[in-house]
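**Student:** fold the following and give me the result.
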Amino acid sequence: MNYSRQVLASVVWLSATIGWAAYRPNVIVIYTDDQGYGDVSALNPEAKFQTPNMDRLAKEGIVFTNGHSADSVCTPSRYALLTGRYPWRTVRKRGVLGAEAKGMIADGRMTLASLFKENGYHTAMVGKWHLGMDFPGTSKKRDWSQPVRDMPLDKGFDYFFGIPASLNFGVLAWFEGRYAKVPPTLLTAKKKNPRHMDYRIMPPYDREKGMEVAPDFIDNECLTRFTDKAIEWLGGKVEDAKNGKPFFLYLPYTSPHYPVCPLPEFHGKGEAGAYGEFVIETDYRIGQVLDFLESAGIDENTLIVFSSDNGPEKSWPGRLEEYGHDSRGGLRDGKRSVYEGGQRVPFMVRWPAGIKQPGRRWDQVVCQTDLLATFADLLGVALPENAGEDSQSFAPVLLDPQADYARVPFISHDSSDFRYAITEGNWKLILPSNQKAAELYDLSTDRAETQNVAANHPEKVDALQKKISLLMARGRSTPGAAQPNDTGYWKDLTWMTEKEYNELAP
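**Tutor:** Alright, predicted model coming up:
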């Protein structure tokens, strides 16, 4: 089926029904950090805490039960979300960036922000970046009167308020635009967290060595400040949104990533300790955004995507044992893993004016890389060949409950053992690596990946291995002209030789 024609027909219908200016939706992408599939009560009937605002997104939108991040850790997932391209196509094949690093998004590469900006949208990011920044000077000698470079304002965003990376990487200050409101001139180390098994980042800051931190920075203020700044920015765009100039807001929260530090007013809520309280606070902040949209009269035509960058951090087994709360939602493993618990995440879309038959579930695969093509479809624009190479529009699913839609094979990545996997329909093949043999799972009957059936289906193993080799080497997994990866063959592709890779590459 020609998806673009299907979407175009729906666009014409919507614009005729509610007007073209009203049709072009405002867009908010809310991105949580290390939140597992089972950390939304609408997705987990056995959850030990309730998330009424996340549940509202599910009830009033579409739940993508088979929605995935593109990697099982933070930096690569964020790259993929914003660019529509798998992160291992870049020079960075493993791990995450520090706060200070060469930006992972190359200059000139299309992002969600640049797509919207080029199409007349206001664009903003409020929250955690973690894709590299160029700070003035060095950690030994900073000049905070100089601007930060290679950061969100250089990737399509008109406005930025937030922090550079995860809190354990330092350079912690409240940045607005290219400058820290209060410069990070002090040093600190992690402090013991009395309410969780991780750490805190809070005063007093008085060390001679450690992470750079601003004197006014406190870890448990992140959710409050991000939400307040997001609503403040949205408040200045309401009239434009009502008069044909919509907005795009990227709101990546820091929770429930370590440090687990809910504000005191959330202590005692839920039945899963401090972690549950932190998710409850996150849900409350999302509710504040929803309440603002409704009070401002722009709720109907605001499309909200809610998802998480990867599965739950390694504290999940203790939480399961102590409280009976399964942050994985019955999936296998968590953060850093190639198994489903590492990258099958909460994934919901709410858009009252556009989604037909809200309250639906969609059980086929979608990936966060797909947002770029989906939004381009809704805007009626074509992506260039060198953008969104792994992005397939799921706009038909939003606009048509009977959509004939199936995604191209999805590739996932293990950030611990550096293994790759390919999922096509219900079949998932984890590629052999070092001393580990190939694993094949039928997710239609075994979503927890308990039965490796590779020995029973050698033909399926062979077919999927050939597909992943081609999709990785040709620089894109979607239809279109092959594109070069940013590097040649790399050592983690253990199932094929460099010669085989080069024969498939453009």
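**Student:** CA atoms for contacts and neighbours, from now on please.
**Tutor:** OK.
**Student:** name the residue closest to the centre of the chain, please.
**Tutor:** When the chain is reduced to its mean C-alpha position, the nearest residue by C-alpha atoms, centre = their mean turns out to be residue 309, at 3.9 Å.
**Student:** span of stretch 330-337 from start to end?
**Tutor:** From its first residue to its last, stretch 330-337 covers 14 Å (C-alpha to C-alpha, to the nearest Å).
**Student:** show me which positions of that stretch end up buried.
**Tutor:** 331-337 (16 or more other C-alpha atoms under 10 Å).
**Student:** look up how far residue 473 lies from residue 466.
**Tutor:** The gap separating residue 466 from residue 473 is 11 Å, by C-alpha to C-alpha.
**Student:** who has more neighbours, the two?
**Tutor:** Neighbours were counted for residue 466 and for residue 473 using other C-alpha atoms under 10 Å; residue 473 has more, 23 against 13.
**Student:** surely that one is in contact with residue 502?
**Tutor:** Yes. With contact defined as C-alpha atoms under 8 Å, residue 473 and residue 502 form a contacting pair (7.5 Å).
**Student:** so which of the buried residues of stretch 330-337 belong to strands?
**Tutor:** Among the buried residues of stretch 330-337, none falls in strands (DSSP state E).
**Student:** another one to check against the first:
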Amino acid sequence: MSLAALLMAGAQAGTAGDEPPPGSGAPNVVFILADDVGYGDLGAYGGKVPTPNLDRLARQGMRFTDAHSPAALCAPSRFSLMTGSHPYRNGRPGGSWDINNSSGFSHNGARTRAGRHITVGEVMRAAGYRTAFFGKMHLGGDVYDSEGRVIRDKNALNTMDFSRGIGDGPDRHGFDYWLGLPSGIQHEPYAYFENGRFAPVDPARPADNSSTRLLEDGFYLVSGNGLSEIVEAAKVPARGDVDYDSSQAGIRLTDAAVDFIDRHVEENRERGRERPFLLYFASQAIHVPHSPPFDFDGDPSTIDEQVYGRTGAMTSDVLYELDLQVGRIVAKLEEEGIADRTLIFFTSDNGALWPHVAHYGDPAHDNNGPFRDYKASVYEGGHRVPFIARWGDGTAGGSVVPPGTVSDQLIMGQDWVATMYQLTGQDMQEDQALDSVSLLPVLTGRQPEDEPLREFALYQGGDAYEGAIREGSLVLVVDDKAGARELYDLAADPAQEHDLSGLPAYRETVARLHRKFLTYNDHRDDTVEPRTTRPFRRGPPGRDGRIPRPGPAVP
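**Tutor:** Purely as a prediction, here's the structure:
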């Protein structure tokens, strides 16, 4: 069956059920989320640190120049990237952060008909996909003390009973398998959890408190393949796995993702039928602590793939490691002969790191391009991020996404969620994925570049109540008291140096955009704001319906 026929069949097979029909050709999906990677960090976006694997993805797919994270900080963005809804939709605009907070998907779920915020894992599992999550969470959940009481005080997390594991985790929200660091490498518990159970680094150790210890700020030599660093336990010692090593997190997570692909392919062979998978990979890189491994293959006796010292600075070493993680996952897809049937996304949870945190080996490296400010800022540098999509074998004739293409469409990171609804042919519930629009028309070349995919977009700054609204090239910044503050025209002023809000010619524009922002995000009351995007509904073949034919000769 040709690639075109496979894709058409996959599109028509996307109805809810146990799994797609045999031979449906529904593509595998790999979503890779970086941590704190800015617009100018990758070579494909002008960066100077070597990122050959990500640059290859861009050459073989589509690179977006006007993509934005939902928020300028990681935790709120991570809720949105899972649900397609803005961070404030669950009443927790600042995000769920550490594991002492309840699940962001369950929080305020009573506002929805489903009783929870439906994740992309649930969407894909309903279409018959096997689903897996790996990496940094910051999604909340339930942990317990020795008496079985839920811990909500962050300073009491070091009393956590590891043998009780984590409740209300990703396994309760659409993922068949998960291996994660509940708060990344920067917050406790410094340990991995697998399907809700404590998973010691050394599998021979018991999965209980005897395999943990208290950790304080500083460096720890654990594995011999890098220096582990703890940076957030100065006031209250934090509990973690006795073998926890921040420098090995990327290796362990990548190994687990590759193992998942191995197991899945083998199970497909045994079953004699192709079942697609969704792999959500949330890398620890490049968030602090910047503790790269000496060698990416994990064996300190030989240096086969040097990381530490590779670029001349710890931050850029970890950026280089991120690229190795992506390269290893893509190489596994190619090794198994399924890369041409896999849709790969890459993006970041927020904008570039602040200069005082990000020290790069190449002094010419500009991690933010021409944009103003950095992570946690409401300005462009806080949320404009790389976004790459590849679907196919990287050739013009064997790809759905035309290789080597660049799109200037305004998109949001959470738009990939609506893309999955359309990919699998599932209607959105009216109160789910409230702020997500499918990228398929753009990815397949059916949306003209001069025809905006989005009418407007909302951004959230580091302060959960500070935001902005973007319409065309105009951006209105709204302060934390919901007042209109500044107006910029990005077409003429991408660095946001010239505030237009005080000019008489823009008075009505400021008032109109301010009213529009408050219609969709007004934190001053308990109003349930309307959707910012139309819910996806299955339609006839074409721009708003099923997947079109691949290749350059799209009619």
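**Student:** quick check: the gap between the residue nearest to the centre of structure 1 and residue 348 of structure 1.
**Tutor:** 13 Å.
**Student:** same check on residue 32 of structure 1?
**Tutor:** 12 Å.
**Student:** all strands of the stretch 151-300 of structure 2, in order?
**Tutor:** Applying DSSP state E, counting those that start in this stretch to the stretch 151-300 of structure 2 gives strands spanning 177-185, 193-194, 197-198, 212-215, 218-221, 227-230, 238-241, 277-282.
**Student:** any chance of these in TSV, plus distance to residue 362 of structure 2 and mean neighbour count?
**Tutor:** Output for the strands of the stretch 151-300 of structure 2, formatted as TSV (distance: least, C-alpha to C-alpha, whole Å; neighbours: other C-alpha atoms under 10 Å):
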stretch	distance to residue 362 of structure 2	mean neighbour count
strand 177-185	25	25
strand 193-194	36	22
strand 197-198	40	20
strand 212-215	33	19
strand 218-221	25	15
strand 227-230	22	23
strand 238-241	34	24
strand 277-282	26	24
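**Student:** any idea which of these gets closest to residue 49 of structure 2?
**Tutor:** strand 277-282 (20.8 Å; C-alpha to C-alpha).
**Student:** which residues in structure 1 does that closest one match up with?
**Tutor:** Mapping strand 277-282 of structure 2 onto structure 1 (TM-score structural alignment) gives residues 247-252.
**Student:** report the contact partners of the counterpart of residue 238 of structure 2 in structure 1.
**Tutor:** Using TM-score structural alignment as the criterion, the counterpart of residue 238 of structure 2 in structure 1 is residue 211. By C-alpha atoms under 8 Å, 6 or more residues apart in numbering, the contact set of residue 211 of structure 1 is 169-172, 187-189.
**Student:** okay, and the common contacts of residue 32 and residue 348 of structure 1?
**Tutor:** 306-307.
**Student:** show me what the lengthiest helix in structure 1 is packed up against.
**Tutor:** As assigned by DSSP state H, the longest helix anywhere in structure 1 is helix 273-295. Packing contacts for helix 273-295 of structure 1, counted by 3 or more C-alpha pairs under 8 Å, 6 or more residues apart in numbering; DSSP states H and E, involve helix 52-59, helix 222-235.
**Student:** so which of those gets nearest residue 97 of structure 1?
**Tutor:** Closest to residue 97 of structure 1 of these is helix 222-235 (C-alpha to C-alpha; 20.2 Å).
**Student:** average offset of that closest one relative to structure 2?
**Tutor:** On superposition with structure 2, the mean distance recorded for helix 222-235 of structure 1 (mean C-alpha distance after the TM-score superposition for structure 1) is 0.4 Å.
**Student:** what does that helix correspond to over in structure 2?
**Tutor:** Under TM-score structural alignment, helix 222-235 of structure 1 corresponds to residues 249-262 of structure 2.
**Student:** report the buried residues of that stretch.
**Tutor:** 249-258, 260-261.
**Student:** any chance of these in JSON lines, plus distance to residue 404 of structure 2?
**Tutor:** Below are those laid out as JSON lines (distance: C-alpha to C-alpha, whole Å):
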{"residue": "249", "distance to residue 404 of structure 2": "32"}
{"residue": "250", "distance to residue 404 of structure 2": "28"}
{"residue": "251", "distance to residue 404 of structure 2": "30"}
{"residue": "252", "distance to residue 404 of structure 2": "32"}
{"residue": "253", "distance to residue 404 of structure 2": "29"}
{"residue": "254", "distance to residue 404 of structure 2": "27"}
{"residue": "255", "distance to residue 404 of structure 2": "29"}
{"residue": "256", "distance to residue 404 of structure 2": "30"}
{"residue": "257", "distance to residue 404 of structure 2": "27"}
{"residue": "258", "distance to residue 404 of structure 2": "26"}
{"residue": "260", "distance to residue 404 of structure 2": "29"}
{"residue": "261", "distance to residue 404 of structure 2": "27"}
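**Student:** burial count for residue 427 of structure 2?
**Tutor:** 17.
**Student:** meant to ask about residue 105 of structure 1, not that
**Tutor:** Neighbour tally, residue 105 of structure 1, other C-alpha under 10 Å: 23.
**Student:** how many neighbours does the nearest residue to it once chain neighbours are set aside have?
**Tutor:** Spatial nearest neighbour of residue 105 of structure 1, chain neighbours left out: residue 79 (6.8 Å); criterion: C-alpha to C-alpha, 6 or more residues apart in numbering. By the measure other C-alpha under 10 Å, the count of residues near residue 79 of structure 1 is 24.
**Student:** ok, now residue 207 of structure 1?
**Tutor:** Residue 207 of structure 1 has 11 nearby residues by other C-alpha under 10 Å.
**Student:** what's the answer for residue 146 of structure 1, then?
**Tutor:** Using other C-alpha under 10 Å, residue 146 of structure 1 has 13 other residues around it.
**Student:** hang on, the earlier thing: from the contacts of residue 211 of structure 1, pick the one nearest residue 151 of structure 1.
**Tutor:** residue 171 (13.9 Å).
**Student:** tell me who's in contact with residue 313 of structure 1.
**Tutor:** Applying C-alpha under 8 Å, 6+ apart, the residues contacting residue 313 of structure 1 are 34, 257, 334-335.
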